[in-house]
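Peer 1: no sequence for this one, just the structure:
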């Protein structure tokens, strides 16, 4: 039995194929997006999370970021393409989840030193990274979709609330 396939084309690390068949060079700045970094960190936080609820929320956040990346990669290059891949309702969802977590947790003090749990520490780090990314994207006025900008402005507060929730779930006796 041979595993050789004559039609197989090896992966080219400098190119990305879109679903439309268009090839984008990895040197394209759209692919050097801080959203890729953020999505990877969210995956790490999800893998380390103790709570199934936190894991589900982080997975939903990753899917939202995937939609944002699709928009930034611009699968449709037409100049009249202004519709957002991310519905405006997702911003409200971020606020709703954060408020629910805050109501369920009575004290929201910033920890003296992050690191009570691995997942809490990663979420604290993510909150800071997201603030930085939001600030960087805010400086590129007019170049970023307002839905993405609003989403990234609210995301750090949700990540902070998730960190506190995750730490409370890991050590409820505190």
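Peer 2: Done, it's in. It should be emphasised that the depicted structure is a prediction, and the values quoted were computed from it without experimental measurement. Numbers count the residues shown, from 1 in each chain.
Peer 1: drop to CA atoms for contacts and neighbour counts, all remaining ones
Peer 2: OK.
Peer 1: didn't residue 25 look like it was pressed against residue 73?
Peer 2: No - if you go by Cα atoms under 8 Å, residue 25 and residue 73 don't touch, sitting 10.9 Å apart.
Peer 1: and these two? which has more neighbours close in?
Peer 2: More neighbours surround residue 73 than the other of residue 25 and residue 73, with 17 against 14 (other Cα atoms under 10 Å).
Peer 1: against residue 125, how distant is that one?
Peer 2: Counting by Cα to Cα, to the nearest Å, the separation of residue 73 from residue 125 is 26 Å.
Peer 1: list the buried residues for the helix or strand encompassing residue 153?
Peer 2: Assessed by DSSP states H and E, residue 153 sits inside helix 146-170. Using 16 or more other Cα atoms under 10 Å as the test for burial, helix 146-170 gives 147-168, 170.
Peer 1: structure B:
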């Protein structure tokens, strides 16, 4: 008698490029990496909030890379992996949301300077780009978490 459940809990190998929640891996790499690069290329003032933004972007980039390789290698076939997938992407979305709000606040405060020198204007534009990329990364991690939760409920 055949089982009604599939043997694979989560996709492995190249099938992750065709499954709905896992297709977000590549855009998460791109936009998370852009946040990391853009924030790293600006003048870091104030240090503490931008330090949190850098931590979040590096942390999520490294762990998403690790997560991606776990999925590619097929080490995600235990029944606990769907819930870990939801948990990680939810935490990443919350982290990125907090970093995005802090980065947007810093950018608004920098833009309120009455006269921006050419160097300050360059950093201001880089910060604006970083804010946009950060909110896009937040959206991607949030969508990944939602679709992973739907997959988790089905398994």
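Peer 2: Received it, and whenever you're ready, just let me know what you need. Computed from a predicted structure; not experimentally measured.
Peer 1: can you pull the TM-score for these?
Peer 2: Here the TM-score for the pair of chains, by TM-score structural alignment, normalised by the length of the second structure, is 0.46; 118 aligned residues with a Cα RMSD of 4.8 Å.
Peer 1: apart from its neighbours in sequence, what residue is nearest residue 151 of the second structure?
Peer 2: residue 82 (7.4 Å; Cα to Cα, 6 or more residues apart in numbering).
Peer 1: just how off-centre is the longest helix along the second structure within its chain?
Peer 2: When the second structure is parsed with DSSP state H, its longest helix is helix 118-154. Distance, stretch centre to chain centre, for helix 118-154 of the second structure: 6 Å (Cα atoms, centre = their mean, to the nearest Å).
Peer 1: how far away is the closest residue in space to residue 85 of the second structure that isn't next to it in sequence from residue 91 of the second structure?
Peer 2: Spatial nearest neighbour of residue 85 of the second structure, chain neighbours left out: residue 148 (6.5 Å); criterion: Cα to Cα, 6+ apart. From residue 148 of the second structure over to residue 91 of the second structure the distance is 13 Å, taken as Cα to Cα.
Peer 1: more neighbours, those two?
Peer 2: residue 148 (24 against 15).
Peer 1: that one and residue 86 touch, don't they?
Peer 2: Yes - with contact defined as Cα under 8 Å, residue 148 of the second structure counts as touching residue 86 (5.3 Å).
Peer 1: measure how buried residue 128 of the second structure is and give me the count.
Peer 2: Neighbour tally, residue 128 of the second structure, other Cα under 10 Å: 19.
Peer 1: okay, and the closest residue to residue 54 of the second structure other than its chain neighbours sits in which element?
Peer 2: Sequence neighbours aside, residue 36 is the residue nearest to residue 54 of the second structure in space, at 6.2 Å (criterion: Cα to Cα, 6+ apart). Using DSSP H and E, residue 36 of the second structure sits within helix 25-40.
Peer 1: that helix to helix 118-154, inter-axis angle?
Peer 2: 150 degrees (axes from the mean of the first three to the mean of the last three Cα atoms, to 10 degrees).
Peer 1: and helix 25-40 of the second structure, what does it pack onto?
Peer 2: Where contact means 3 or more Cα pairs under 8 Å, 6 or more residues apart in numbering; DSSP states H and E, helix 25-40 of the second structure is packed against helix 47-73, helix 118-154.
Peer 1: repeat that with 6 Å
Peer 2: helix 118-154 (3 or more Cα pairs under 6 Å, 6 or more residues apart in numbering; DSSP states H and E).
Peer 1: now the helix it packs on: buried residues?
Peer 2: Buried residues in helix 118-154 of the second structure (16+ other Cα under 10 Å): 120, 123-124, 126-149, 151-152.
Peer 1: same check on stretch 86-106 of the second structure?
Peer 2: So, applying 16+ other Cα under 10 Å, buried residues of stretch 86-106 of the second structure: 86, 88-90, 92-104, 106.
Peer 1: show me the contact partners of that stretch.
Peer 2: Residues from elsewhere that reach stretch 86-106 of the second structure (Cα atoms under 6 Å, 6 or more residues apart in numbering): 53, 131, 134-135, 138, 141-142, 145, 148-149.
Peer 1: picking that back up, tell me the buried residues in the helix holding residue 36 of the second structure?
Peer 2: Applying 16+ other Cα under 10 Å to helix 25-40 of the second structure flags 25, 28-29, 31-40 as buried.
Peer 1: just the helices in the first structure please.
Peer 2: Counting by DSSP H, the helices of the first structure are 34-48, 52-73, 89-104, 118-138, 146-170.
Peer 1: now the longest one against helix 52-73, angle please.
Peer 2: When you say that, I think you mean helix 146-170 of the first structure. Going by the same axes, to 10 degrees, helix 146-170 of the first structure makes 160 degrees with helix 52-73.
Peer 1: other SSEs contacting helix 146-170 of the first structure?
Peer 2: Right, helix 146-170 of the first structure is packed against helix 118-138 by 3+ Cα pairs under 6 Å, 6+ apart.
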